[in-house]
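Undergrad: below are the sequence and a predicted model; questions follow.
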Amino acid sequence: MARSRPRRGIVLVVVLAVLLGGGLELSRWFGPGPLGRDASFTVPEGTTLARLATRLEQAHAVRSADSFRLRARVLGGGGDIKAGEFLLPKGASEREILAIVEGDEVLRRFVTVPEGMPAIMVFDRLNAVNTLSGGIAVPAEGSILPDTYEVSKDEPRAAVLARMQAAMKKALAEEWARRAPGLVVKTPEEALTLASIVEKETGKPAERTMVAGLYANRLRIGMPLQADPTIIYPITRGKPLGRRILRSEIRAVNDYNTYSMAGLPKGPITNPGRASIAAVLHPAQTKALYMVADGTGGHAFADTLEQHNANVAKWMAIRRQRGEVQ
């Protein structure tokens, strides 16, 4: 035992002498590396130091795989190489690179579907993520649960879409199981359709149950819902209209326009969030049948047409004050 320690010490001294003797070589461990820009770098599961060094050289993150491997063995921290995708900063030194791939800063990728994003825009968003692979068709409206989803590099778009749709099926089933008694909607599909209208009609979370209660009241008495987003949907498939609704569009007869028919449209007009689904399944107990914008981003609700007309007059006064109408 006493004779083995000096031998190991001699080997270490020799290696360090070689490194220190070549100042340029040692500077590559601490100094700027050749990477010309920030870049993502993937480390497969089970990657060895030798394989890591080769991949880094191929990515132009280090100048020499052999030299990097030698310096990493002598000067590195001896940690485990992690699998995952990492962000290597521009000009990262060899020391920094090894610390990154032995650390926990795996580069994660996410795709967010906001509440109320229609299927055609989800389709566009997934296609815009150039790190995903493969093609998809425009998904069924209302089939995707708005949320933030983590995705992997080169993951098929179809797989990401399938996870989004599975999340909606699960959420809808869970909310339906907790529904209040005596609802006007009789199936999960009807609840989803009404929730999509609620989602588009109010930007205030606190209003969701009130809007749901109002529409439930209208459905019970056979009164048209008269929801503006149902006019727009057949025209743009949920994308912004970009102009005022035309009178001819208000009168248009189709499977979605709730001004020209009573009852629910034939299907959802967007992808509603879980909160809107829950609001439809637990609507406010209200007698309200009417609503109009109140100037704050929310609505003024009314039980009678007389009350509603007074609220409309207030809203028009606000718009005139703003210079929106004369």
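TA: That came through fine.
Undergrad: alpha carbons only for contacts and neighbour counts from here, please
TA: Noted.
Undergrad: residues of stretch 312-326 that come out buried?
TA: The neighbour-count check on stretch 312-326 (16 or more other CA atoms under 10 Å) flags 312, 314-318 as buried.
Undergrad: ok, and here's another one to check against it:
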Amino acid sequence: MRRFLAFIVAVLIAAGGAAFWWLHQPLVTGSETLELAIEPGTTPRGVAQATVAAGAQADAQLLYWWFRFSGQDRAIKAGNYELPPGTTPRSLLAKLVRGDESLRAVTLVEGWNWRQVRQALAREEQLRHDSASLTDEALMAQLGRPGVHPEGRFFPDTYAYAKGASDLAVLRRALHAMDRHLEAAWAQRAADTPLKSADEALVLASIVEKETGRASDRPLIAGVFANRLRIGMLLQTDPTVIYGLGEKFDGNLRKRDLQTDTPWNTYTRPGLPPTPIAMPGKGALLAAVQPDPTRNLYFVAKGDGSSHFSPSLEEHNRAVIRYQKGGQ
């Protein structure tokens, strides 16, 4: 009897040693990183089979029983994973339970317009381009904002995503981020703001974003536009004209462009344009609702990224001669 028990113990020790050895053996050898996609609803057995199908050097049945024996088989998360060389059964399960997906990132830049946003997403090869066949109207409907123009509605930031994720998911996150930042900014608006709604603040912020070369000038530029809105003066801001020209703009803004009426031409139409002209960042949003309390009505670029501000047309004309016409 003792010999039999000793034999059983020896077998168990040997089995335990073999299992310990196997758990630390690489499933991925060589220099290639494997890509593993686990769809929602996949069973633990299906996960094991998908791992082997992805190229892992293992028996699917052994992997399945490891998942079951660990007690963590139901904690495995769906997602897209990268299995680098040296991945073992133990490290594989830890990765799947953590949901440690392989992530990429796309950056939406402050001041970009909607056309540039769509182009940036289209260049992301690891995204699923579900929006590619959608019109702007259909896309916004998919995001739950039917009838809303997409321009300026997405917050500029860097967004991480799992390989194979939908570009609509990235846009939805950017849309909700802008909602939060705009709501927070509007709640901090100055008591004497000439803006009537958060949407108007978004429009003005987009103009401030495009007009500003130096961050510290944003409240001053917003103050000029706020003053003009209060007295009914034309905003006369070039970026809105350029936006109205669309793809016809060749980089050279001409006098005839300033005189050609479009819904966004603030030289021919009073007040704010009908939509934002770009994506404003947090600084521009805050400047739009908390402008500098200034008497200035004019500003001109100085050539170093900053602007010169003037309360009168006479002073402004002198500044234009000084900074843009070489003092002639």
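TA: In hand now; what should we look at? For clarity, every value in this text was computed on a predicted model and none was experimentally measured.
Undergrad: could you dump the buried residues of stretch 312-326 of the first structure into CSV with secondary structure and distance to residue 232 of the first structure added?
TA: Output for those, formatted as CSV (DSSP: H, G, I helix; E, B strand; the rest coil; distance: CA to CA, whole Å):
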residue, secondary structure, distance to residue 232 of the first structure
312, helix, 22
314, helix, 26
315, helix, 22
316, helix, 22
317, helix, 26
318, helix, 25
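Undergrad: ok, of the residues you listed, which one's closest to residue 94 of the first structure?
TA: Nearest to residue 94 of the first structure among these, counting by CA to CA, is residue 318 at 63.4 Å.
Undergrad: what separation do you get for that closest one and residue 53 of the first structure?
TA: 67 Å (CA to CA, to the nearest Å).
Undergrad: could you do residue 20 of the first structure as well?
TA: On the measure of CA to CA, residue 20 of the first structure and residue 53 of the first structure end up 21 Å apart.
Undergrad: for residue 64 of the first structure, same thing?
TA: 8 Å.
Undergrad: which one's more surrounded, those two?
TA: The neighbour comparison of residue 64 of the first structure against residue 53 (other CA atoms under 10 Å) goes to residue 53, with 24 against 14.
Undergrad: what about the helix or strand where the more buried one lies, how far off from the second structure?
TA: Counting by DSSP states H and E, the element that carries residue 53 of the first structure is helix 49-58. Following superposition, helix 49-58 of the first structure is found to deviate from the second structure by 3.0 Å on average (mean CA distance after the TM-score superposition for the first structure).
Undergrad: so what touches the following helix or strand past that helix?
TA: Next helix or strand after helix 49-58 of the first structure toward the C-terminus (DSSP H and E): helix 65-75. With CA atoms under 8 Å, 6 or more residues apart in numbering as the test, helix 65-75 of the first structure has contacts from 15, 29, 49-50, 53-54, 56-57, 62, 94-95, 98.
Undergrad: ok, the most centrally placed residue in the first structure - contacts?
TA: What sits nearest the mean C-alpha location of the first structure, by CA atoms, centre = their mean, is residue 112, with 0.8 Å. Residue 112 of the first structure makes contact with 146-149 under the criterion CA under 8 Å, 6+ apart.
Undergrad: please check those residues and keep the buried ones.
TA: With burial judged by 16+ other CA under 10 Å, the buried subset of those is 146-147.
Undergrad: between the contacts of residue 112 of the first structure, which sits nearest residue 179 of the first structure?
TA: Set against residue 179 of the first structure, the nearest of the contacts of residue 112 of the first structure by CA to CA is residue 146 (20.2 Å).
Undergrad: confirm that that closest one sits in a helix.
TA: No - looking at residue 146 of the first structure with DSSP: H, G, I helix; E, B strand; the rest coil, it is coil, so not inside a helix.
Undergrad: that one contacts residue 113, doesn't it?
TA: Yes - here residue 146 of the first structure reaches residue 113: they are 4.7 Å apart, a contact under CA atoms under 8 Å.
Undergrad: my guess is residue 208 of the first structure contacts residue 196, does it?
TA: No - under the criterion of CA under 8 Å, residue 208 of the first structure makes no contact with residue 196, lying 11.1 Å away.
Undergrad: look at these two and report which has more neighbours.
TA: residue 196 (29 against 25).
Undergrad: give me the nearest residue to the more buried one, chain neighbours excluded.
TA: Excluding the flanking residues, the one nearest residue 196 of the first structure by CA to CA, 6 or more residues apart in numbering is residue 272, at 4.8 Å.
Undergrad: one more: residue 235 of the first structure?
TA: Nearest residue to residue 235 of the first structure, sequence neighbours excluded (CA to CA, 6+ apart): residue 241, at 7.9 Å.
Undergrad: and the one you found, how far is that from residue 139 of the first structure?
TA: 21 Å.
Undergrad: those two: which has the busier surroundings?
TA: Shown here are residue 241 of the first structure and residue 139; by other CA under 10 Å, residue 139 has more neighbours (16 against 13).
Undergrad: I'd say that one and residue 120 touch.
TA: Yes - counting by CA under 8 Å, residue 120 is a contact partner of residue 139 of the first structure at 7.5 Å.
Undergrad: what residue of the second structure matches up with the residue nearest to the centre of the first structure?
TA: Under the alignment (TM-score structural alignment), residue 112 of the first structure pairs with residue 107 of the second structure.
Undergrad: thinking again about what came up before, look at the residue nearest to residue 196 of the first structure and tell me its secondary structure.
TA: coil.
Undergrad: what's the local residue count around it?
TA: Using other CA under 10 Å, residue 272 of the first structure is surrounded by 30 other residues.
Undergrad: ok, now residue 102 of the second structure?
TA: So residue 102 of the second structure, with other CA under 10 Å, has 16 neighbours.
Undergrad: nearest spatial neighbour of it, chain-adjacent residues omitted?
TA: Of all residues beyond its chain neighbours, the one nearest residue 102 of the second structure is residue 81 (5.0 Å), with distances taken as CA to CA, 6+ apart.
Undergrad: got a list of what whichever residue in the first structure pairs up with that neighbour touches?
TA: The alignment partner of residue 81 of the second structure in the first structure, by TM-score structural alignment, is residue 86. Each residue near residue 86 of the first structure by CA under 8 Å, 6+ apart is listed here: 40-43, 100-101, 105-107.
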